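Asker: sequence and predicted structure are below.
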Amino acid sequence: MCTWYYAEAKSLSFFIDKASQLPLSDIIMNTMSKSKAMSGNIRPTDMAAVLAPNKQGNVAVFPMIWGFTHESTSKPVINCRIESADTKPLWKDSWYRRRCVIPASWYYEWGVPPSEGELYHKNEYNKIQKEKYAIQPEGAEITYLAGLYRFEEHRGVQVPMFAVITRESVEPVSSIHDRMPLILGKDSLSEWIHPNGDPNKIAKTALTKMVMEKAIDYPEPEPSFM
């Protein structure tokens, strides 16, 4: 699961500056009425700096909006389960042709502290106040979230939209949630993004050693889409 992540302005300045300087960022800002800051807490429908292939198939930086739109819901579709990415109509074409990477500092997850979760009955668990955790790969300054993208028409403009791929979680994340983003190592980025890359093969090399700690800015109101 990934419903919110953090983009630290200094460590991600290379990506954020490049994306914000493109004319596309102004087009998206004016069309979607979104800030082009692309730093701080990034939530669904925000503009963000994303890595995707350029016309030559090489890694490049682009501004995109987080969340596909779909007629079945009024909320943005922000996550794609990897188990159905190659079969569901919403994702299949992007899975094979339009993969991207979202640079983040860390992502957030809400859950009951592992030491306390065992004290609650399953029926009580969903009713208690969750705590906010910051999660990132061990020893990494940048968290590379694997994603998919597509173009959608909004007010007559083709706007690039992205979604984050999720997988079954691993420890210590699994102690508070059963899902987590698919996180790639830096060496896998080019192959993942290239249209001819094998996403199933690359996904098997995803990072699994995570560091999790309580977010220092908790409590903070949960977004309405959660």
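Answerer: That came through, no problem. Residues are numbered from 1 along each chain as shown.

Asker: CA only for contacts and neighbour counts going forward, please
Answerer: Fine.

Asker: ok, the residue positioned nearest the centre of the chain - contacts?
Answerer: Centrality entry for the chain: nearest residue to the mean C-alpha point is V164, 3.8 Å, by C-alpha atoms, centre = their mean. V164 makes contacts with 2, 78-80, 102, 145-148, 181-182, as judged by C-alpha atoms under 8 Å, 6 or more residues apart in numbering.

Asker: all helices of the protein, in order?
Answerer: 13-21, 23-32, 89-97, 114-117, 122-125, 189-193, 199-203 (DSSP state H).

Asker: okay, those helices, which one's buried deepest?
Answerer: helix 189-193 (a mean of 21; mean count of other C-alpha atoms under 10 Å).

Asker: residues in contact with that helix?
Answerer: Under C-alpha under 8 Å, 6+ apart, the answer for helix 189-193 is 51-53, 57-59, 98-101, 197-199, 202.

Asker: same thing but at 10 Å, please
Answerer: 51-54, 57-60, 97-101, 144-148, 184, 197-203 (C-alpha atoms under 10 Å, 6 or more residues apart in numbering).

Asker: are any of these buried, and which?
Answerer: 51-53, 59-60, 97-101, 144-148, 184, 197, 199, 203 (16 or more other C-alpha atoms under 10 Å).

Asker: ok, the nearest residue to V59 once chain neighbours are set aside - contacts?
Answerer: Distances taken as C-alpha to C-alpha, 6 or more residues apart in numbering place P53 nearest to V59, at 4.8 Å, with adjacent residues excluded. Residues near P53 by C-alpha under 10 Å, 6+ apart: 59-62, 98-101, 190, 192-195.

Asker: take the one below as the second:
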Amino acid sequence: MCTRYALEKSLTGLKDIIEIAERSSLTTKFIDTHAKPLITDGEVRPTDIVPVIAPNSKGARSVFPMQWGFIGRDNKRSIFNARYETASIKPTFKEAWRTHRCIIPASYYFEWEHFRSLDGRVKTGDKYAIQPNGSTITWLCGLYNIENGYPVFVILTKEPTENLKQIHDRMPLMLPENKIDEWINPSSSPEELIPYALSDVVAEKILLSRY
């Protein structure tokens, strides 16, 4: 799963995206009604409001502030990830899978090592910062919806690569930058883009801090 990622406002490639979101009138509306700021730097957590790439009304690539999380059956904002393998058939995600796909730009994502102790319990270990090998920006695939007049999103996950299995049993679905426009295009087939998902990643253990 993925419930934490990082933004670096000064990073080339992210700076322009973040500045567009900062100028959006929707950001002001979010602040006025949700009393939550747009997160532009540092660690991003569920329910935060962040820049997201999605098509505008004319189908062109645009940047929008969106809140992380769909409202669940508990009537709370409690759904933050969706399995890509079942998104096309799950009632919560199937419409978004077909026509409301988005990209969440990040520097990297965080994951905590999960392991089973001698007593059989699953415990949390070291924290890792993970990103595609050779990349400075991580393009996370997501789905979005409009809830109560505001855009919200979830991050899609997949089976982990061999080198990540020791950390967690899921990882985000990530695409190369040149596939962004195809992914967010409502008329494209998301199934045809899955083979382009990035699997060569670098995981760096974070030693000095624990969030």
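Answerer: Thanks, I have it. Fair warning: this is a prediction, and the values are worked out from it, not measured in the lab.

Asker: picking that back up, so which of the helices of structure 1 is nearest G139 of structure 1?
Answerer: With C-alpha to C-alpha as the criterion, G139 of structure 1 lies closest to helix 189-193 of the helices of structure 1, at 17.6 Å.

Asker: what's the first-to-last distance across stretch 186-195 of structure 2?
Answerer: 18 Å (C-alpha to C-alpha, to the nearest Å).

Asker: still on that earlier bit, turn the helices of structure 1 into CSV, columns for distance to A215 of structure 1.
Answerer: Below are the helices of structure 1 laid out as CSV (distance: least, C-alpha to C-alpha, whole Å):
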stretch, distance to A215 of structure 1
helix 13-21, 22
helix 23-32, 29
helix 89-97, 31
helix 114-117, 15
helix 122-125, 20
helix 189-193, 27
helix 199-203, 27
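
Asker: which one of these lies closest to W106 of structure 1?
Answerer: Once the helices of structure 1 are compared by C-alpha to C-alpha, helix 13-21 is nearest, at 15.0 Å.

Asker: what residues in structure 2 pair up with the closest one?
Answerer: Aligned by TM-score structural alignment, helix 13-21 of structure 1 falls on residues 15-23 of structure 2.

Asker: and the residue nearest to the centre of structure 1, what's its match in structure 2?
Answerer: Counting by TM-score structural alignment, the partner of V164 of structure 1 is I155.

Asker: what's the answer for Y149 of structure 1, then?
Answerer: Aligned partner of Y149 of structure 1 by TM-score structural alignment: Y144.

Asker: count the neighbours of that match for me.
Answerer: Y144 of structure 2 has 26 neighbouring residues, counting by other C-alpha atoms under 10 Å.

Asker: cool, and K10 of structure 1?
Answerer: 9.

Asker: for it, list the residues it contacts.
Answerer: 16, 39.

Asker: from T87 of structure 1, how far off is it?
Answerer: Distance from K10 of structure 1 to T87 of structure 1, by C-alpha to C-alpha: 38 Å.

Asker: wait, A21 of structure 2 sits on P37?
Answerer: No - the pair A21 of structure 2 / P37 is not scored as a contact, 11.4 Å apart, by C-alpha atoms under 10 Å.

Asker: anything in contact with each of those two?
Answerer: With C-alpha under 10 Å, 6+ apart as the test, A21 of structure 2 and P37 both reach 27, 50.

Asker: quick one: stretch 85-97 of structure 1 aligns where in structure 2?
Answerer: So stretch 85-97 of structure 1 sits over residues 87-99 in structure 2, by TM-score structural alignment.

Asker: which outside residues touch that stretch?
Answerer: So stretch 87-99 of structure 2 is contacted by 70-73, 79, 82-84, 86, 100-102, 142-145, 153-154, 156-157, 183-191 (C-alpha under 10 Å, 6+ apart).

Asker: out of these, which sit inside strands?
Answerer: 70-71, 79, 82-83, 101-102, 142-145, 153-154, 156-157 (DSSP state E).

Asker: looking at those residues, spot the one nearest T124 of structure 2.
Answerer: T124 of structure 2 lies nearest to T157 out of those, by C-alpha to C-alpha, at 19.3 Å.

Asker: who touches the closest one in this structure?
Answerer: Contacts of T157 of structure 2 (C-alpha under 10 Å, 6+ apart): 1-2, 81-85, 87, 140-142, 169-174.

Asker: the same query, at a cut-off of 7 Å, please.
Answerer: Residues near T157 of structure 2 by C-alpha atoms under 7 Å, 6 or more residues apart in numbering: 1, 81-84, 170-173.

Asker: then I102 of structure 1?
Answerer: I102 of structure 1 neighbours (C-alpha under 7 Å, 6+ apart): 49-51, 144-147.

Asker: using a markdown table, lay out the contacts of V164 of structure 1 together with distance to H121 of structure 1.
Answerer: Below are the contacts of V164 of structure 1 laid out as a markdown table (distance: C-alpha to C-alpha, whole Å):
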| residue | distance to H121 of structure 1 |
| --- | --- |
| C2 | 25 |
| I78 | 30 |
| N79 | 28 |
| C80 | 29 |
| I102 | 37 |
| L145 | 33 |
| A146 | 34 |
| G147 | 35 |
| L148 | 37 |
| P181 | 27 |
| L182 | 30 |
